[in-house]
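>>> pasting the sequence and the predicted model now:
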Amino acid sequence: MEKGLCIGSMAVAGLLLLVFLLDLLLGFPFSRAGGSGFSSPYSLVDICGILGSGILGYLAFNAYQDVK
């Protein structure tokens, strides 16, 4: 059960990282009205989301190594 939770957490972190990177670089799916890239008004939210998903991925991987 613990391995499944760790793998699920890594999958969620990867999905969130992908979504926030797409939003920051292309303006898809969230920042259509504000433009894309760092000129978007939501770029700070995207950067914080990328950092948060990276931290979640690291913690999930570290926990998976402990359970293994």
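Cool, the structure landed.

>>> rest of the way, CA atoms for contacts and neighbours
Will do.

>>> buried residues, the helix or strand hosting Leu24. List them.
Assessed by DSSP states H and E, Leu24 sits inside helix 2-26. Within helix 2-26, the residues that count as buried by 16 or more other CA atoms under 10 Å are 6-7, 9-10, 12-14, 16-17, 19-24.

>>> then this one, side by side with the first:
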Amino acid sequence: METPKVLCYAAMIVAGLVCLIFLLDAAAGILGRNVPLDILFILGGAFILWQGFETSRELR
């Protein structure tokens, strides 16, 4: 695989993990009950996932 593809997929994996962790935190309150911060992290991770998906389509 080429380096841009590896970096794109790695960023998508990390963004997916961020979304998952903060979604679970918003539901269970493990890291504290700061819901607006959880929502902002989920939106940020979702945006990076969307950008990664679009970039991976262009790299094909």
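Structure received. This structure is a prediction, so every number in the text was calculated from the model and none was measured.

>>> quick revisit: which strands and helices sit next to the helix or strand that the helix holding Leu24 of structure 1 is followed by?
As assigned by DSSP H and E, the chain's next helix or strand after helix 2-26 of structure 1 is helix 43-67. On a contact count with 3 or more CA pairs under 8 Å, 6 or more residues apart in numbering; DSSP states H and E, helix 43-67 of structure 1 meets helix 2-26.

>>> what span of structure 2 is the helix it packs on aligned with?
Using TM-score structural alignment, helix 2-26 of structure 1 lines up with residues 4-28 of structure 2.

>>> average offset of the helix holding Leu24 of structure 1 relative to structure 2?
Helix 2-26 of structure 1: mean distance to aligned residues in structure 2 after superposition is 0.5 Å, counting by mean CA distance after the TM-score superposition for structure 1.
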